[in-house]
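**Q** Predicted model, plus sequence, below.
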Amino acid sequence: MKTSKGFTLVEIVITIMVVAILAVVAAPRFLNLSSSAYAANIHGVNSALTSALKLANARIQIDDAQTTLDYQGKTVALTAGNPAASADTLRALLNIDVPKSWTRNWESVPCDEPEFCILGNMFPGKGGYVSIPNFPLSGNNGLDRASYIWPRGYVIKSEGCYAFYINEASKETFHTGSIDAGC
């Protein structure tokens, strides 16, 4: 008696179908890891910024600071009792060295800095202002301002992947948060 060893055509087709089904189910999960990483990065920036603002506000109270604050050896300007919503403020609070020389076409050109781009002193009516969902600023003639930080490779206005800081000076309060819908 002669027996043959090997796979039948039916077994091979079933195996290919199982592998194809697994690929269809698993591929989107693996392909989405990059955007999840960017979203987690933005949430981390927001957490670090929130913590730094709490420390800065404690320092403001301790020093009874009125116009500027010495924060870890860097001078932070104050507006209405809170750190100003400027790019320099974000650099100081987050202790990062994001170069000041980058394209002014942030509305259409992806960030090409080493890790992040920062934009500050923005308010409704100013060219390039990016409105933040759930935080509509009235601007109050430029008194209330926002600053943004977003990752390399993203365009802030069209993609929605950034952390923000708002100094709502008209109400002497501030807000932080992150938008990750476009990460």
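**A** Looks like it arrived, so ask away.
**Q** going forward, measure contacts between C-alpha atoms and count neighbours the same way
**A** Noted.
**Q** Enumerate every residue touching the residue positioned nearest the centre of the chain.
**A** Nearest to the mean C-alpha position of the chain, by C-alpha atoms, centre = their mean, lies residue 162 at 2.6 Å. Contacts for residue 162 (C-alpha atoms under 8 Å, 6 or more residues apart in numbering) come out as 42, 148-151, 156, 178-180.
**Q** Helices - which of those residues land there?
**A** Taking DSSP state H as the definition of helices, the contacts of residue 162 contribute 42, 156.
**Q** re earlier: what is the burial count for the closest residue to the residue nearest to the centre of the chain other than its chain neighbours?
**A** Excluding the flanking residues, the one nearest residue 162 by C-alpha to C-alpha, 6 or more residues apart in numbering is residue 150, at 4.4 Å. Per other C-alpha atoms under 10 Å, the neighbour tally for residue 150 reads 27.
**Q** returning to that earlier point: pick the one among the contacts of residue 162 closest to residue 9.
**A** Closest approach to residue 9 among these (C-alpha to C-alpha): residue 180, at 47.8 Å.
**Q** what's around the residue nearest to the closest one when sequence neighbours are not counted, how many residues?
**A** Ranked by C-alpha to C-alpha, 6+ apart and with sequence neighbours excluded, the top spatial neighbour of residue 180 is residue 161, at 4.6 Å. Counted with other C-alpha under 10 Å, the neighbours of residue 161 add up to 25.
**Q** adding another structure so you can compare the two:
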Amino acid sequence: MYKVKGFTLIELVIVIVLLGILSVIAAPKFIELQRESRISVLNQVQASFKSVATMTNSKAIIQQFEDGTIDVDGNAIQIRGSFPTGHWNNTWRYAMNIGKEIGFTRTNQICTQNDLCGVGNQRNAPSLPIATTSRGLVLIWLEGMKLSDLCYSYYYNDELGEFPEVGMVTDGC
């Protein structure tokens, strides 16, 4: 006589139910890890904004220079009020040196070309927590997202000589 080996229907149903329970428990934790990862990247971008602004300001003070262009790592960076301007192509494209160039992306587009996308000379952004009076706003957001997803870092130089506003919006991360 042959013995039939295999799973019964009840055993298969129990395994499927257990996998369902595990996925319900694991999915929120996985989603939270993605959110934390995105926020971590934005924290690094924010820190880079602050570092570049501080370094450029120090160099401008030493050279007694407030407006124009200043050399940073072989790149001409535009400054106003001794801090980097909010222009993308003439400033942050080169100042944000992360080992590769961050390309300009339109504000309503999904970031697809790079890990990070950026734009400058903006007046406002969705859910921006600061008031802006001129085109000095730089925005950097993550691959696979749009600015309207509310997951970006910002830099704003009002060109009055005060340290620029730097922060991030994480509501949609």
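**A** Cool, got the structure. Worth saying up front: this structure is predicted, and the values here are computed from it rather than measured.
**Q** Can you calculate the TM-score here?
**A** TM-score of the superposed chains, computed with TM-score structural alignment, normalised by the length of the second structure, equals 0.78; 164 aligned residues with a C-alpha RMSD of 2.8 Å.
**Q** Packing partners of the host helix or strand of residue 39 of the second structure?
**A** Assessed by DSSP states H and E, residue 39 of the second structure sits inside helix 9-62. Contact here means 3 or more C-alpha pairs under 8 Å, 6 or more residues apart in numbering; DSSP states H and E; on that basis helix 9-62 of the second structure packs against strand 68-72, strand 83-84, strand 137-142, strand 152-156, strand 165-169.
**Q** what does the second one contact?
**A** Here strand 83-84 of the second structure makes contact (C-alpha under 8 Å, 6+ apart) with 52-54, 56-57, 60, 66, 77-78, 91-92, 157, 159, 161, 163-164.
**Q** can you tell me which of those residues lies nearest to residue 106 of the second structure?
**A** residue 92 (15.1 Å).
**Q** Now do the same for the closest one: its match in the first structure.
**A** Counting by TM-score structural alignment, residue 92 of the second structure lines up with residue 90 in the first structure.
**Q** how many neighbours does its match have?
**A** 27.
**Q** helix/strand/coil for it?
**A** When classified by DSSP: H, G, I helix; E, B strand; the rest coil, residue 90 of the first structure comes out as helix.
**Q** if I look at residue 73 of the first structure, how far off is residue 120 of the first structure?
**A** To residue 120 of the first structure, residue 73 of the first structure is 21 Å away according to C-alpha to C-alpha, to the nearest Å.
**Q** Can you tell me the closest non-neighbouring residue to the equivalent of residue 142 of the second structure over in the first structure?
**A** For residue 142 of the second structure, the aligned position in the first structure is residue 151, judged by TM-score structural alignment. In space, and not counting its chain neighbours, residue 151 of the first structure is closest to residue 116: 4.4 Å by C-alpha to C-alpha, 6+ apart.
**Q** surely the one you found meets residue 154?
**A** No. In this structure, residue 116 of the first structure is not within contact of residue 154 by C-alpha atoms under 8 Å, at 9.3 Å.
**Q** Neighbour count: the two, which is higher?
**A** residue 154 (23 against 20).
**Q** Surely that one touches residue 107?
**A** No. With contact defined as C-alpha under 8 Å, residue 154 of the first structure does not count as touching residue 107 (10.0 Å).
**Q** which neighbours do those two share?
**A** With C-alpha under 8 Å, 6+ apart as the test, residue 154 of the first structure and residue 107 reach no residue in common.
**Q** picking that back up, need the contact list for the residue nearest to residue 180 of the first structure.
**A** 38-39, 42, 150-151, 154, 178-183.
**Q** Tally up the residues packed near the residue nearest to residue 54 of the second structure when sequence neighbours are not counted, please.
**A** Counting by C-alpha to C-alpha, 6+ apart, residue 83 is the residue found nearest to residue 54 of the second structure once chain neighbours are left out, at 7.8 Å. Residue 83 of the second structure has 29 neighbouring residues, counting by other C-alpha under 10 Å.
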